[in-house]
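only geometry, no sequence info:
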């Protein structure tokens, strides 16, 4: 009777076809120094995919660390015991609930801690953002064509509402965030194990994101979870696409416009 209840799975329930394909790819990629997982932040299946990846790697002793966009560089669970409760973990990561709902990422983070593996923040600390916005040296990191693509991505991500004078400073923040996460990955590397990074898919693009900040002799793979049909840019700039069901339509631009001050439509 219990097995017939909705939401209950019997003991014979196994991995789905997509999970089996992903596990096979993970097996092929053993020895890779870093695995960069790109997500859509509001897709719950993507966070479940991340948790599954943590468990697969940790069960085989292959997980060096989990680096996350959702916490700032310098915040880490190093030193916490595997049975640390979520309050201690949140405190160690200096979690910002306003930016990142804890319940969304709790399963993947707590699975990592329970495996005795450190979770480390990778994002650019807020205290360094103003300096990054003014750092013209960041403009030369990408080739001109790639920099133009990054500008376009930032403009489209803000629904065309950024005034021209604010566009390049926002591009620099994106570049600085990618550099910060790349450094966190490098700091966490261990011989024979893989550093797992979780971030929005735009951060892991091979042509624009974190991979461009990694040394040429550092081995990494990019996998992106895609809700529904993958965009061309995602398919071309990832080593693997993990398909998940499409989400209900949502007008992000309407939501962004609603949050902007009425007197300054292009402000934040």
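Now that the structure is in, tell me what you want to look at. From a predicted model like this one, the values you see are computed outputs, not experimental measurements. Numbers count the residues shown, from 1 in each chain.

C-alpha from now on. contacts and neighbour counts both.
Noted.

longest strand in this structure, please.
strand 63-72 (DSSP state E).

what residues of the helix or strand just after that one count as buried?
Per DSSP states H and E, strand 63-72 leads on to helix 86-93 as the next helix or strand towards the C-terminus. Within helix 86-93, the residues scored as buried using 16 or more other CA atoms under 10 Å are 89-90, 92-93.

next SSE after helix 86-93?
Next element after helix 86-93 (DSSP H and E): helix 102-114.

from the contact counts, what lies against that next one?
Applying 3 or more CA pairs under 8 Å, 6 or more residues apart in numbering; DSSP states H and E, we find helix 102-114 packed against helix 44-59, helix 86-93, strand 119-123.

second structure for comparison follows:
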């Protein structure tokens, strides 16, 4: 299956690519990539950093990420891959290009309880095979308690953005969190964004190349996510993958909002209510 991780050129049949990605991602049916993906990334170049936001439960979004890594590698444009799914301080940089999945997971200290490996392995291994370092970007769990109590973080965002972040955390927890816990949870979210931004800013890059971040959609929003913590001299582009229909508000948050098939309806709050 190793050959499926490489793309010979920037142009490749979407039907074949989608079928291969579906196989590798373990999907029962082929995943349909958005029209023009991943070649549409060319319109974002040059960019020091590309932030690719996903919906975590959308297999098509992980297929998009795998295709994006493959395309950037084939174009010689990927200098590093940063992941929300691994903690900052862990990296595959010391691995040889022929390292196996177990070695990559060990290098990233991948926690299967938090993030299943299967959806992300194609993107990770495509970078490893190309000798492109994969870097953990998320805030280490050991630092979360400190972040929760760090009141200095309250001023890290403009007031309107901070209010929007608080509302997003409230809604993300299905309005079930006690109000007293919300400020601490918002600080953790902000600290996670800051951690990813620091990893991106420190990642190796060469002229004409870009660093790609894979993270949840909320983390890449221009108004309150990772871009707020990046140095202003970086050329940053945002891609927000959407399921079913792009939200109008996304236009001010992203440079590109590719749309994948709508997901089956489900009550995501049901487990929390229990």
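Perfect, I can see it now. Remember, it's a predicted structure, so these values are computed and weren't measured experimentally.

where does the TM-score land?
The TM-score (TM-score structural alignment, normalised by the length of structure 1) is 0.88; 246 aligned residues with a CA RMSD of 1.5 Å.

ends of stretch 130-139 of structure 1, what's the gap?
15 Å (CA to CA, to the nearest Å).

corresponding residues in structure 2 for it?
Aligned using TM-score structural alignment, stretch 130-139 of structure 1 spans residues 145-154 in structure 2.

can you give me the strands for structure 1?
Under DSSP E, structure 1 gives strands at 34-39, 63-72, 119-123, 194-200, 220-227, 240-244.

which helices and strands sit right next to the first one?
Okay, so that is strand 34-39 of structure 1. helix 44-59, strand 194-200, helix 201-204, strand 220-227.

just the last one next, same as before
In this structure, strand 240-244 of structure 1 makes packing contacts with helix 17-28, strand 220-227, judged by 3+ CA pairs under 8 Å, 6+ apart.

how about it, aligned to which bit of structure 2?
Taking TM-score structural alignment, strand 240-244 of structure 1 hits residues 256-260 over in structure 2.

what comes up buried for the matching stretch?
Quick answer for stretch 256-260 of structure 2 (16+ other CA under 10 Å): 256-260.

neighbours around residue 130 of structure 1, how many?
Neighbour count for residue 130 of structure 1, taken as other CA atoms under 10 Å: 12.

can you pull the contacts of it?
Applying CA atoms under 8 Å, 6 or more residues apart in numbering, we find residue 130 of structure 1 in contact with no residue.

change it to 10 Å
Contact analysis of residue 130 of structure 1 by CA atoms under 10 Å, 6 or more residues apart in numbering lists 169, 172-173.

with residue 250 of structure 2 instead?
Residue 250 of structure 2 touches 221-222, 239-242, 256-257, counting by CA under 10 Å, 6+ apart.

what does residue 13 of structure 2 give?
Residue 13 of structure 2 touches nothing, counting by CA under 10 Å, 6+ apart.

and it, what's its match in structure 1?
By TM-score structural alignment, residue 13 of structure 2 lines up with residue 14.

about what we covered before: considering the contacts of residue 250 of structure 2, which are maintained in structure 1?
Compared against structure 1 with both residues aligned by TM-score structural alignment, their matches' CA atoms under 10 Å, the contacts of residue 250 of structure 2 retain 221-222, 239-242, 256-257.

for ChimeraX, what selects the buried ones among these?
One line in ChimeraX is enough to select the buried ones among these; burial here means 16+ other CA under 10 Å:
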select :221,222,239,240,241,242,256,257
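
among the kept ones among the contacts of residue 250 of structure 2, find me the one that's closest to residue 207 of structure 2.
Ranked by distance to residue 207 of structure 2 (CA to CA), these are led by residue 239 at 21.3 Å.

aligned partner of that closest one in structure 1?
Residue 239 of structure 2 maps onto residue 223 in structure 1, by TM-score structural alignment.

burial count for residue 256 of structure 1?
By other CA under 10 Å, neighbour count at residue 256 of structure 1 equals 13.
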